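Student: After the sequence you'll find the predicted model.
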Amino acid sequence: MSAILDGSAAFAPVPDDPRTTQTLHDALGIDDPIDDDLSLVISTSGTTGTPKGAQHTPHSLTASAGATATRLGGPGNWLLALAPHHVAGLQVLLRALASGYTPTVLDVTGGFDPDAFAGALEALDGPRRYTSLVPTQLIKVLDSPRATAALRTADALLVGGAATPVPLLRRSIDAGLPIVRTYGMSETAGGCVYDGVPLDGVTIRIDDATPEGIGRVILSGPMIAHGYRNRPDHPAFAEPGCFRTDDLGRVDDDGVLSIVGRADEAISSGGLTIVPQVVETAILDDPAVAECAVVGLPDDRLGEKVVAFVVPSGTGGIDAERIRAAVTERLDRYAAPREVIELTELPLRGPGKVDRRALRAGYSS
């Protein structure tokens, strides 16, 4: 693993699943020659198409690790509770090694066990102690008094991989957890914006902004990948030193970035554009809703109809009319879900992200 940081070898992490491994092997050209200055090809967790591999050098990875340590208050050791073939998990390992520590690895192949997580965190050494989770894991931690108490003693908890719902964030803060929301992706060597504020050296630009200031997020900085493996002309890297994301966001007067959705997930209903994440925020204010995903499903009249998939919190019954009324009041009638469907859990892909494609495929008639 240290070879990734010193550049003595190049790696492309893959999961244990043979089928996925073969797909990545073919798509990323694993075992084919690679430029001498590259030490890592990390696959993206995109929703469609052939997987892409973000190419990193030791410099981009150490720049990310150094900027993270600076923001969090200094170097320290890390506990890995994520899959290491995704950038969020891999960076947990690399940050620890870059700081001179041996990270602790929690086996999550059989699922995330909050008690095992608590034990590993309690045993973690180092002058500062860090870990990273996805929102679904954080929910399990908060349901475990022991895990919550253990995590309260950590110096920082990075939460990324998926948007952290506001009710979950509030619950974490109320529990005294040292939560830090992160934004980033494989192409930026993991999180490069913490709690809406870019790390040292990172610049945020909003392109093609609406009158409300919402537009495409463009990122630049020393941790930006050197393009995609075997795709030198990809438009996301058309501007040198910059990465053109698929995210829509705004930057307020204090320079704080808010992500409002993805350009490729916007719903077109009756000629109007609806950002799913904005609707989800309104729905998640309902105490009966623990998790929510909003997607557009085919509709003969509207083109797409807004559908909300919700996971109950157990504190009360799901009331579809109440949910529609809340969205109508917060946003407008056109954004209110035509259907509200209860699920025991949301399908996930990658490092804890909701698999909207699976929801569309499973419920499109």
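Tutor: Looks like it arrived, so ask away.

Student: When you work out contacts or count neighbours from here on, use the C-alpha atoms and nothing else.
Tutor: Fine.

Student: residues in contact with stretch 84-94?
Tutor: With contact meaning C-alpha atoms under 8 Å, 6 or more residues apart in numbering, stretch 84-94 is reached by 1-2, 5, 13-15, 42-45, 61, 65, 78-83, 103, 131-132, 160-161, 185-186, 189-191, 350-351.

Student: how far away is A123 from R129?
Tutor: For A123, the distance to R129 (C-alpha to C-alpha, to the nearest Å) stands at 10 Å.

Student: Quote the end-to-end distance of stretch 228-247.
Tutor: 18 Å.

Student: residues of it that come out buried?
Tutor: The neighbour-count check on stretch 228-247 (16 or more other C-alpha atoms under 10 Å) flags Y228, R229, A236, F237, C242, F243, R244, T245, D246, D247 as buried.

Student: From A67, how far out is the second one?
Tutor: Put plainly, it is R229. For R229, the distance to A67 - C-alpha to C-alpha - is 25 Å.

Student: buried set for stretch 198-215?
Tutor: Per 16+ other C-alpha under 10 Å, stretch 198-215 contains these buried residues: P198, L199, D200, V202, T203, I204, R205, I206, D207, I214, G215.

Student: buried stuff in stretch 341-357?
Tutor: E342, L346, L348, R349, G350, P351, G352, K353, V354, D355, R356.

Student: this is the comparison structure:
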Amino acid sequence: MSRAPDHPNHDLLVTDAAQRIVDVLAGERRHLVVSTSGSTGAAKRVAISGAALRASAVATYERIGGPGQWLLCLPVDHIAGLQVLARSHLAGSPPVVMDRAGSFSADEFSQAARQLTAERKYVSLVPTQLHRLLADGAGGAALRTFDTILLGGAAAAPTLLQRARAAGLPIVVTYGMTETSGGCVYDGVPLDGVRIQIGPDGRVLLAGTVLADGYLNADGTLEPLTADAPDGTAGWFHTQDRGQTVGGRLILEGRADDVIICGGENVPLQPVTEAAAALLQARGEHREVQALGVPDDHWGQRVVVAVTGSSQALLQDEFSQAVSEAIRAACGRAATPLAVVQLPRFPTLGSGKYDRLTLGEQVAEILNRTQVS
């Protein structure tokens, strides 16, 4: 594996992870144990078999055009980074490894991309990384050298996807989780060996060869992660996501638990985020944005919108008013934000996903300091 730049501790982590993958694929280790991201709560340890790991990697290559060389810029203690190592091993093509010692850098990404030598070049990113690369000229140019860019780990705003595709980038939006050995639905279409069912409550259910064996308890026993579907068939993983299938494609509608109740009315937060992002794009402002729920004595919960900017502040200006009006028009009165809060950068987990718990704490601190009500 080539590295750009070198960092001893990171090298050891990658080398250890690569060896664990080799062992589990060869049957010398029963499971690859991977922690879930913990983006909204406590992480769980998932036990993934070599068969599931291989099924996922092989199905990915069948979908994206065959083996190639990967740029690894995701952490190897999460499934997305580990899958890059697994696909690289099965392809017999060592990845180029970005140093993860510091924050994600467009310059370092560009340097690493230039080290790829295979005919087909691949990378797996999360939306925060894509957002930062598109905001950088060199980063955008580096992205255009890839044959496929897998984008997953969190919901990508439609405006971000529009910018990427307008730039001619070969984006493939993936959906999956640790329990499915990583992405198992590409651009709405399940990989070979994966089945989708929508429960009566709109929840997405997944089954197939990529499912992990279970959750590893502290005593070494496995807790099952599958259950029967409403139609009585066994072996389905019940996700926390809502969606529907249209013409054989899965359309996600947000997390089942990403809904607040304001004055007795359910308010899904993903559409609120998307409405704010659409306004930002229309204004030519390429900021990151997230909608959150905060407790409210009168209404039960209220929406707060967080955006990135030059400083930490409560925004009370024309911009914040425009955000509020756009959200109210798109999502209804109950979704009207209590406040629009600005942060220099959103906190992220090691996986690159937004750390929603820490983000909520930072937003609450600003609201408390300014006594918004």
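Tutor: Done, it's in. All of these numbers come straight from a predicted model, not from anything done at the bench.

Student: rewinding a little: just the ones in helices from the contacts of stretch 84-94 of the first structure, please.
Tutor: S2, L5, L61, A65 (DSSP state H).

Student: okay, now the counterpart of the third one in the second structure: neighbour count?
Tutor: Counting by TM-score structural alignment, L61 of the first structure corresponds to L53 in the second structure. Per other C-alpha atoms under 10 Å, the neighbour tally for L53 of the second structure reads 27.

Student: and which of the buried residues of stretch 198-215 of the first structure is nearest to T153 of the first structure?
Tutor: Set against T153 of the first structure, the nearest of those by C-alpha to C-alpha is L199 (23.9 Å).

Student: ok, now which ones touch the counterpart of the closest one in the second structure?
Tutor: For L199 of the first structure, the aligned position in the second structure is L191, judged by TM-score structural alignment. Applying C-alpha under 8 Å, 6+ apart, we find L191 of the second structure in contact with A59, T60, R63, C184, V185.

Student: Select only the buried ones of those residues in ChimeraX?
Tutor: Buried residues among these (16+ other C-alpha under 10 Å), as a ChimeraX selection:
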select :59,60,184,185
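
Student: now the contacts of L191 of the second structure in JSON lines, with secondary structure and distance to Q362 of the second structure?
Tutor: Converted to JSON lines, the contacts of L191 of the second structure look like this (DSSP: H, G, I helix; E, B strand; the rest coil; distance: C-alpha to C-alpha, whole Å):
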{"residue": "A59", "secondary structure": "helix", "distance to Q362 of the second structure": "40"}
{"residue": "T60", "secondary structure": "helix", "distance to Q362 of the second structure": "38"}
{"residue": "R63", "secondary structure": "helix", "distance to Q362 of the second structure": "41"}
{"residue": "C184", "secondary structure": "strand", "distance to Q362 of the second structure": "33"}
{"residue": "V185", "secondary structure": "strand", "distance to Q362 of the second structure": "33"}
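
Student: Of the contacts of L191 of the second structure, which ones are shared with the first structure?
Tutor: Using both residues aligned by TM-score structural alignment, their matches' C-alpha atoms under 8 Å, the first structure keeps these contacts from these: A59, T60, R63, C184, V185.

Student: picking that back up, and A123 and R129 of the first structure? Which one has more around it.
Tutor: Taking other C-alpha under 10 Å, A123 of the first structure and R129 do not tie; R129 has more neighbours (21 against 11).
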